[in-house]
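Asks: Quick one, what's the 3D model for this:
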Amino acid sequence: MESYVTVFESSTWEQVIEKSRFIGVVHPVQNLEEVEQRLHDIRQNYPNARHYVYAYRLHQGKLEKSTDDGEPQGTGGRPVLDVLQYRQIWDALIVVIRYFGGVLLGAGGLTRAYGGTARQLMDKASIGRLVPHLIYEIEAGYDWYEPLKYWFKQFSWATGEEEFLATVKLQVYIPWEENQRFREWLADFADQKIVPREIGNTLCPLSNEL
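Replies: Below you'll find the predicted structure:
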């Protein structure tokens, strides 16, 4: 399991160049089915556009693709894909929608327009790194609940599901590189009275990036 940079949420940005309207849309995606669904939705939401130029990169299988969608070869999809590659972003789909304004831009102008729209879009997008985390379950008495939550927040350790029965059960997400620190801290803090149980692992943002 390796960390990688991705997009956390969808966003849009647009500009007008020589009367043509360029609308950039980015979506987080994790597989080809999500890519196709997002492309379908964009065509529905932005009907009658002249071009739907797009590029995507999927971390699973290291897949990437771009398309010019009728623009001269290499003037649309390639500049958009370059933005994703340069920023090393995975699991993201960028679509640049063009409503033609009647003025031909030429190959150089199209490359700058599509690439520039994608760059401006990603400058404003919510981007961050997914990092391997261990998931621990902690079971403790109710008097431990508030102190634990307080210190988890101070250490920027994200919490997950909670269950309140005879005791409190809660999940905490610990970055792999902080695993030893977490175990030593908890043993000292709870005077060995709380033993965390590792229940899995996942990729997620550092909690201070949420």
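Asks: From here on, just use CA atoms for contacts and neighbour counts.
Replies: Noted.
Asks: quick one: the helices in the protein?
Replies: 32-45, 77-86, 106-124, 142-154, 179-189 (DSSP state H).
Asks: Output those helices as JSON lines; include the columns distance to Ser3 and mean neighbour count.
Replies: Putting the helices of the chain into JSON lines (distance: least, CA to CA, whole Å; neighbours: other CA atoms under 10 Å) gives the following:
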{"stretch": "helix 32-45", "distance to Ser3": "21", "mean neighbour count": "14"}
{"stretch": "helix 77-86", "distance to Ser3": "16", "mean neighbour count": "21"}
{"stretch": "helix 106-124", "distance to Ser3": "20", "mean neighbour count": "19"}
{"stretch": "helix 142-154", "distance to Ser3": "22", "mean neighbour count": "13"}
{"stretch": "helix 179-189", "distance to Ser3": "16", "mean neighbour count": "14"}
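Asks: Adding distance to Asn201, write those out as a markdown table.
Replies: Listed next are those as a markdown table, based on distance: least, CA to CA, whole Å:
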| stretch | distance to Asn201 |
| --- | --- |
| helix 32-45 | 24 |
| helix 77-86 | 27 |
| helix 106-124 | 29 |
| helix 142-154 | 18 |
| helix 179-189 | 12 |
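Asks: Nearest to His133 among these would be which one?
Replies: helix 179-189 (8.8 Å; CA to CA).
Asks: Tell me what angle that closest one forms with helix 142-154.
Replies: Between the axes of helix 179-189 and helix 142-154, defined by axes from the mean of the first three to the mean of the last three CA atoms, to 10 degrees, the angle is 140 degrees.
Asks: contacts for helix 179-189?
Replies: With contacts defined as CA atoms under 8 Å, 6 or more residues apart in numbering, helix 179-189 is touched by 134, 174, 192-196.
Asks: Quick one: buried ones out of these?
Replies: 134, 174, 194, 196 (16 or more other CA atoms under 10 Å).
Asks: quick one: which of the contacts of helix 179-189 is nearest Ser126?
Replies: Using CA to CA, Ile174 comes nearest to Ser126 of the contacts of helix 179-189, at 22.2 Å.
Asks: what sits against that closest one?
Replies: So, once contact is read as CA under 8 Å, 6+ apart, Ile174 ends up touching 133-136, 157-158, 182.
Asks: in the longest strand along the chain, what's buried?
Replies: Criterion DSSP state E: the longest strand present in the chain is strand 127-140. Across strand 127-140, burial judged by 16+ other CA under 10 Å covers 127-140.
Asks: I have a second one here; can you model it like the first so I can compare?
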Amino acid sequence: MNGYKTLRGPASAELTEKRSVFICRVRPVTTEAQALAFLAEVRKQCADARHNVYAYTIRENGIARFSDDGEPHGTAGLPTLDALRKRGIVDAAAVTTRYFGGVLLGTGGLVRAYSQAAAMAVEQAGVAEMAACAFFSFTVGYADYPRVQALADRSPALRIERTAFGDGVTVFASAREEALPAVQTALRDALGGRISFADGGRGYAEV
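Replies: You can find the predicted model right below:
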């Protein structure tokens, strides 16, 4: 599995150009249904706006869609999609709402405004680098848990996803697939071999 980039979270940004207000909202999505639900949510929230331009790109099946929503052809949806593509972002949707200010911007002005609004929203959201990872869990005693934390702090290949506290500390972790054997060996060494691992499958995690 290859890595990819996506949005770190939802965000929005606002741009005013010749009295027209452009509000771009971005959100991580993993399916086309999620992207369309996000669009419907914004359209309902901003029903009084003249345009709700959208673009989304889904990693699975390489889906990419966009709409100018009444703006001149090629001036809104595609520049919004390009703002995602220029950062290499997938599994993301962007909806830019325009409140018309009474002054025509021309095709070049529209392209710049929609591009800039989307780029600003992406910057606000942040970009997450996702890598192919193996997930696993293990349980240690409370006295040993600080050693696990210390190893995770100094090892970029190991990430603690969450913990559960009971009779011991159950750690749910991830490691880059190629680094998994070395990571688990390092954990065994740090804990004197007093550890066993449960496989949690394969997937992606931010690195």
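Asks: Need the TM-score from the superposition.
Replies: The TM-score (TM-score structural alignment, normalised by the length of the second structure) is 0.90; 205 aligned residues with a CA RMSD of 1.8 Å.
Asks: still contacting in the second structure, which of the contacts of Ile174 of the first structure?
Replies: Compared against the second structure with both residues aligned by TM-score structural alignment, their matches' CA atoms under 8 Å, the contacts of Ile174 of the first structure retain 133-135, 157, 182.
Asks: hang on, the earlier thing: return the subset of the contacts of helix 179-189 of the first structure lying in strands.
Replies: If you go by DSSP E, the contacts of helix 179-189 of the first structure have 134, 174 in strands.
Asks: Can you tell me which of the contacts of helix 179-189 of the first structure comes closest to Glu34 of the first structure?
Replies: Proximity of the contacts of helix 179-189 of the first structure to Glu34 of the first structure (CA to CA) peaks at Leu134, which lies at 26.9 Å.
Asks: Quick check: closest non-adjacent residue to the spatially most central residue of the second structure.
Replies: Note on the second structure: the residue nearest the mean C-alpha position is Leu7, at 2.5 Å, using CA atoms, centre = their mean. Nearest in space to Leu7 of the second structure, with sequence neighbours left out and distances taken as CA to CA, 6 or more residues apart in numbering, is Val127 at 4.8 Å.
Asks: Contacts only, for Leu121 of the first structure.
Replies: Leu121 of the first structure makes contact with 11-14, 24-26, according to CA under 8 Å, 6+ apart.
Asks: Name the member of those with the most neighbours.
Replies: When neighbours are counted by other CA atoms under 10 Å, Gly24 leads those with 27 neighbours.
Asks: In contact with that one, which residues?
Replies: Residues near Gly24 of the first structure by CA under 8 Å, 6+ apart: 12-14, 94-97, 117-118, 121.
Asks: For Arg87 of the first structure, state which of these is nearest.
Replies: Closest approach to Arg87 of the first structure among these (CA to CA): Ala118, at 11.6 Å.
Asks: was I right about the closest one contacting Ile94?
Replies: Yes. Assessed by CA atoms under 8 Å, Ala118 of the first structure is found in contact with Ile94 at 7.3 Å.
Asks: circling back to that earlier point, export the contacts of Leu121 of the first structure to TSV and tack on distance to Thr111 of the first structure?
Replies: TSV is the format used below for those (distance: CA to CA, whole Å):
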residue	distance to Thr111 of the first structure
Ser11	22
Thr12	19
Trp13	17
Glu14	16
Gly24	14
Val25	17
Val26	18
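Asks: Restricted to strands, list those.
Replies: Members of the contacts of Leu121 of the first structure lying in strands (criterion: DSSP E): 11-14, 24-26.
Asks: Out of those residues, which comes closest to Gly77 of the first structure?
Replies: Gly24 (12.3 Å).
Asks: follow-up on the earlier one: closest to Val168 of the first structure out of the contacts of helix 179-189 of the first structure?
Replies: For the contacts of helix 179-189 of the first structure, the minimum distance to Val168 of the first structure (CA to CA) is 11.6 Å, reached by Ile194.
Asks: picking up where we left off before, what about the longest strand of the first structure, how far off from the second structure?
Replies: Compared with the second structure after the fit, strand 127-140 of the first structure shows a mean deviation of 1.6 Å (mean CA distance after the TM-score superposition for the first structure).
Asks: measure the residue lying closest to Ala55 of the second structure once chain neighbours are set aside to Phe38 of the second structure for me?
Replies: Once flanking residues are discounted, Ala55 of the second structure sits nearest to Phe66: 4.0 Å by CA to CA, 6+ apart. Applying CA to CA, to the nearest Å, the value for Phe66 of the second structure to Phe38 of the second structure is 13 Å.
Asks: now Val122 of the second structure
Replies: Val122 of the second structure sits 16 Å away from Phe38 of the second structure, taking CA to CA as the criterion.
Asks: just to revisit the earlier point, so which of the contacts of Gly24 of the first structure persist in the second structure?
Replies: Shared with the second structure, among those: 12-14, 94-97, 117-118, 121 (both residues aligned by TM-score structural alignment, their matches' CA under 8 Å).
Asks: residues near the closest residue to Leu39 of the first structure other than its chain neighbours, how many?
Replies: Once flanking residues are discounted, Leu39 of the first structure sits nearest to Val95: 7.9 Å by CA to CA, 6+ apart. Val95 of the first structure has 28 neighbouring residues, counting by other CA under 10 Å.
Asks: before we move on, what about the one 10 residues further on?
Replies: Neighbourhood size, Leu105 of the first structure [other CA under 10 Å]: 14.
Asks: which residues touch the closest residue to it other than its chain neighbours?
Replies: Counting by CA to CA, 6+ apart, the nearest residue to Leu105 of the first structure once its immediate chain neighbours are dropped is Glu18, at 7.7 Å. Taking CA under 8 Å, 6+ apart, we find Glu18 of the first structure in contact with 101, 103, 105.
Asks: All good on my end, thank you.
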